[in-house]
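Undergrad: Sequence and predicted structure, then a few things I'm wondering about:
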Amino acid sequence: NRDKVNAFNNEIGPLLTINPEVERFNSNLRSRASAEFQKRKNQCLSENAFFRAINVSPNDVPYKVPVPTVKKKQVPHPGVKRQEYKPYPSMDDRMYVDILQTLYRAGQAMERKPSTYINKDEEALRDLFIFRLEDRYDSATVTGETFNFGGKTDICLKDSATNANLFIAECKIWHGPKAFGEAIDQLFDRYLTVRDSKVALMFFVAGNEFNSVLETIKQEAPKHKYFASYKGKREQSSFSYMFHLPTDLEQKVFLEIMAFHFPKA
């Protein structure tokens, strides 16, 4: 009898202790799982709301970069042979508009959040704009400080397949009308080739006379030697122009000039 009692206590006794604990655990399992699920769900909803607030929609633009087949062109002059051009990637106008809208919205969002621009230099501000473009287009890559022609461009968007330039942007701290003209000179004289047709200049204004800066841009841009035509105001501080290359009056370039107010204090 003693051995029987001992065997029972050794084999069955622990189960009598463990079973109530297991039952308590199992009874709370559904509520614990629901709580963990709800916690993770709320986290995802919060992240989605944040990205919607800053207008981040990665890879939501279905535009592809068309590569047109250019036929031989008959030059209407006697004695001149037909000239053959190789196909070169060209960016869809809708994609160009989307790039400009993305950059402008990024600048607007930064204006509302001083911590994103205070104590940051031109390169640091440029990187924030690159961040908004980096993963937006499946068929293109975005780089900073990219060598092109005679210098390094601040922002360069390239066709992923051919590595051809699609879009170039230059970022500058606003230093007045004279520096404004020099910035256009730098972009057109040093960075653009005959293959570059869609570009932008982005100015970061630290002073308090922001509206005065916008008026200066509208007055000085038509005076530039490469100016061709004014295409209109796209946004409150974003202006569309047509310029031409220094070496070819007929080679037109879409130039968007943007300004953002990033005061020092």
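TA: Happy to help now that I have it.

Undergrad: going forward, measure contacts and count neighbours with C-alpha atoms only.
TA: Fine.

Undergrad: Centre-most residue in this structure?
TA: With distances taken as C-alpha atoms, centre = their mean, residue 133 lies nearest the centre of the chain, 2.2 Å away.

Undergrad: What residues does that one make contact with?
TA: Applying C-alpha atoms under 8 Å, 6 or more residues apart in numbering to residue 133 gives the contacts 99, 102, 103, 142.

Undergrad: Now render those residues as CSV, adding distance to residue 23 and secondary structure.
TA: Compiled in CSV, the contacts of residue 133 are given as follows (distance: C-alpha to C-alpha, whole Å; DSSP: H, G, I helix; E, B strand; the rest coil):
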residue, distance to residue 23, secondary structure
99, 59, helix
102, 56, helix
103, 58, helix
142, 57, strand
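
Undergrad: from those, which is closest to residue 46?
TA: When the contacts of residue 133 are compared for distance to residue 46, the smallest value, 22.2 Å, is given by residue 102; criterion: C-alpha to C-alpha.

Undergrad: correct me, but that closest one touches residue 132?
TA: Yes: between residue 102 and residue 132 there is a contact at 7.3 Å, judged by C-alpha atoms under 8 Å.

Undergrad: residues bridging contact with those two, i.e. touching both?
TA: A shared contact of residue 102 and residue 132, defined by C-alpha under 8 Å, 6+ apart, is any residue touching both; here there are none.

Undergrad: how far away is the residue nearest to the centre of the chain from residue 62?
TA: In this view, residue 133 and residue 62 are 14 Å apart by C-alpha to C-alpha, to the nearest Å.

Undergrad: likewise residue 49?
TA: 23 Å.

Undergrad: all strands for the stretch 101-250 of the chain, in order.
TA: In the stretch 101-250 of the chain, strands defined by DSSP state E, counting those that start in this stretch lie at 140-148, 151-159, 165-173, 198-205, 227-235, 238-245, 248-261, listed in chain order.

Undergrad: Kindly reformat those as TSV containing distance to residue 186.
TA: Converted to TSV, the strands of the stretch 101-250 of the chain look like this (distance: least, C-alpha to C-alpha, whole Å):
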stretch	distance to residue 186
strand 140-148	12
strand 151-159	9
strand 165-173	9
strand 198-205	11
strand 227-235	14
strand 238-245	12
strand 248-261	13
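
Undergrad: Which of those sits closest to residue 110?
TA: Distances from residue 110 to each of the strands of the stretch 101-250 of the chain were compared by C-alpha to C-alpha, and the smallest falls on strand 248-261, at 8.8 Å.

Undergrad: Redo the strands of the stretch 101-250 of the chain as CSV? Include mean neighbour count and distance to residue 22.
TA: CSV is the format used below for those (neighbours: other C-alpha atoms under 10 Å; distance: least, C-alpha to C-alpha, whole Å):
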stretch, mean neighbour count, distance to residue 22
strand 140-148, 17, 55
strand 151-159, 20, 60
strand 165-173, 22, 64
strand 198-205, 22, 64
strand 227-235, 15, 65
strand 238-245, 20, 67
strand 248-261, 19, 63
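
Undergrad: Structure two is appended below for comparative analysis:
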Amino acid sequence: MIIREDFRSVETWLLRLESYAAAFEQNNVSDWSHLKNKEDFDRVYSLPASQRSKFEAIYMTGRDLAVAMSSRLTEFNWIQKFPSLKSFVDSFSHGWVNQIDLLEAEAATAEAEAAQLSNCPWSVSQMIKLYRAQISLLGHVAQCLEALRKSDLYIAESGLMQSSPKAMKYDAVLQCIHSVGKMFERLPATYLNKDEETLRDHMLVSLEAAVGGSVTGETFNKRGKTDILVRNEGNTCFVGECKFWAGSAGFQSTIDQLLSYLSWRDTNTALIFFVKNKEFTSIISKADEAARTHRLCIKKLGSSDETWSSFEFSHPDDPQRIIKVAVMLYHLP
């Protein structure tokens, strides 16, 4: 697809949306129709209405989603309908992308009903898998739209002025990480069993669109490889470490690891923890306690969210040098 000239600065993201549209189109034309009409779906009509309705809903909603997204995701080239990038991105504000939680609930209901059947129709089990795959795809669409909202073009069309890179960098990075972390929590099935590197890479993709400068992962800085490194004009603006929660002792060793990566000029950092434990509230308290009692912690600055707090630490090689450390936790049970 040829992207219209005025959208060339965000071409990468729009081409990705176009590829997602093609996947939805394939589902609509081939998969949903085949499973409904060429397999054993007619067996559901012998089931009680209460059970049958759950499977019919999977088909109807799943195919409606495929039909809608196969066309909507490529309409950015239609200048009569969307004269600006902002008008296109904002058009998704009240549609399928914001109904992922409802789609997850519908899928879970159908799965529970299917589990009750002694001999579930093969087409039903495949429809549920296809439905789940489309939810995952919709999550990636949401990520693309979020990246477009952070683009210079969208911001300019919104009439907003960006702060200078050095002034806005740290806060912008943290806000972007927090948005992606909350997306992980909203879409648990999409990110189920993903490893640390995969979750980090999702954050890197969003950060590349949200902030200027160089955004890299697994990059050498001073004494080791840090998970997230943001540089601008030759200066390190941000250093971040991503870990799965492994207890308070592991938390403090991660702080030591992060601080060991910092040169004297590196002062803006974050520890991002993915928490599998069910009792998430207690983990938040333990993390706060572990940060405050670390030997290099100076003070807690405050909290921007229930799971995001900021601290001041002294540099291990220079007690007078202050390091800002954001501690951010996200629940992935």
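TA: Arrived safely, thanks for sending. Just so you know, these numbers come straight off a predicted model, no measurement behind them.

Undergrad: tm score of chain vs chain?
TA: These two chains, once laid on top of each other, score a TM-score of 0.68 by TM-score structural alignment, normalised by the length of structure 1; 195 aligned residues with a C-alpha RMSD of 2.2 Å.

Undergrad: mind checking which of the strands of the stretch 101-250 of structure 1 is nearest residue 115 of structure 1?
TA: Of all the strands of the stretch 101-250 of structure 1, the one in closest proximity to residue 115 of structure 1, counting by C-alpha to C-alpha, is strand 248-261 (13.3 Å).

Undergrad: The closest one vs structure 2 - mean distance after superposition?
TA: Superposing on structure 2 and averaging over aligned pairs (mean C-alpha distance after the TM-score superposition for structure 1), strand 248-261 of structure 1 comes out at 0.4 Å.

Undergrad: whereabouts in structure 1 does stretch 174-189 of structure 2 align?
TA: Residue correspondence for stretch 174-189 of structure 2 in structure 1, counting by TM-score structural alignment: residues 100-115.

Undergrad: Next, the buried residues of the matching stretch.
TA: By neighbour count, and taking 16 or more other C-alpha atoms under 10 Å as the criterion, the buried residues in stretch 100-115 of structure 1 are 100, 102, 103, 104, 105, 106, 107, 108, 110, 111.

Undergrad: Give me the residues contacting that stretch.
TA: With C-alpha under 8 Å, 6+ apart as the contact definition, stretch 100-115 of structure 1 has outside contacts at 54-55, 116-117, 129, 132-133, 238, 256, 258, 260-262.

Undergrad: Could you rerun that using 6 Å?
TA: The set of residues that contact stretch 100-115 of structure 1 without belonging to it, under C-alpha atoms under 6 Å, 6 or more residues apart in numbering, is residue 116.

Undergrad: ditto for stretch 216-235 of structure 1
TA: For stretch 216-235 of structure 1, the surrounding residues in contact (C-alpha under 6 Å, 6+ apart) are 239, 240, 241, 242, 243, 244.

Undergrad: To which residue of structure 2 is the fourth one aligned?
TA: It stands for residue 242 of structure 1. Counting by TM-score structural alignment, the partner of residue 242 of structure 1 is residue 312.

Undergrad: That match and residue 332 of structure 2, how far apart?
TA: Counting by C-alpha to C-alpha - residue 312 of structure 2 and residue 332 of structure 2 are separated by 27 Å.

Undergrad: got it, and residue 167 of structure 2?
TA: When residue 167 of structure 2 is compared with residue 332 of structure 2 (using C-alpha to C-alpha), they lie 32 Å apart.

Undergrad: So for these two, which sits in the more crowded spot?
TA: Regarding residue 167 of structure 2 and residue 332, a neighbour count based on other C-alpha atoms under 10 Å identifies residue 332 as having more, with 24 against 10.

Undergrad: What residue in structure 1 is paired with the more buried one?
TA: By TM-score structural alignment, residue 332 of structure 2 lines up with residue 262 in structure 1.

Undergrad: Isn't that match up against residue 207?
TA: No: at 7.9 Å, residue 262 of structure 1 and residue 207 do not qualify as touching, with contact defined as C-alpha atoms under 6 Å.

Undergrad: Overlap of the contact sets of those two?
TA: Counting by C-alpha under 6 Å, 6+ apart, residue 262 of structure 1 and residue 207 have no shared contacts at all.

Undergrad: circling back to that earlier point, ok, and the closest non-adjacent residue to the match of residue 332 of structure 2?
TA: Setting aside the residues directly before and after it, residue 262 of structure 1 is nearest to residue 206 in space (C-alpha to C-alpha, 6 or more residues apart in numbering), at 5.0 Å.

Undergrad: And the one you found, how close does it get to residue 180 of structure 1?
TA: For residue 206 of structure 1, the distance to residue 180 of structure 1 under the criterion C-alpha to C-alpha works out to 14 Å.

Undergrad: Compare the two and say which is more crowded by neighbours.
TA: Regarding residue 206 of structure 1 and residue 180, a neighbour count based on other C-alpha under 10 Å identifies residue 180 as having more, with 21 against 17.

Undergrad: quick one: the helices in structure 1?
TA: If DSSP state H is used as the criterion, the helices of structure 1 fall at 2-11, 13-53, 93-111, 122-133, 177-186, 210-220.

Undergrad: I'd like the distance from the longest one to the chain centre, please.
TA: This means helix 13-53 of structure 1. Helix 13-53 of structure 1 has its C-alpha centroid displaced from the chain centroid by 39 Å (C-alpha atoms, centre = their mean, to the nearest Å).

Undergrad: Pull the number of nearby residues for residue 34 of structure 2.
TA: Residue 34 of structure 2: 14 neighbours (other C-alpha under 10 Å).

Undergrad: same question, residue 210 of structure 2
TA: Around residue 210 of structure 2 there are 22 other residues, counting by other C-alpha under 10 Å.

Undergrad: what does it align to in structure 1?
TA: Using TM-score structural alignment, residue 210 of structure 2 sits opposite residue 136 in structure 1.

Undergrad: In contact with that match, which residues are there?
TA: Contacts here follow C-alpha under 6 Å, 6+ apart; on that basis residue 136 of structure 1 touches 58, 59.

Undergrad: The same query, at a cut-off of 7 Å, please.
TA: Contacts for residue 136 of structure 1 were tallied using C-alpha atoms under 7 Å, 6 or more residues apart in numbering; they are 58, 59, 60.
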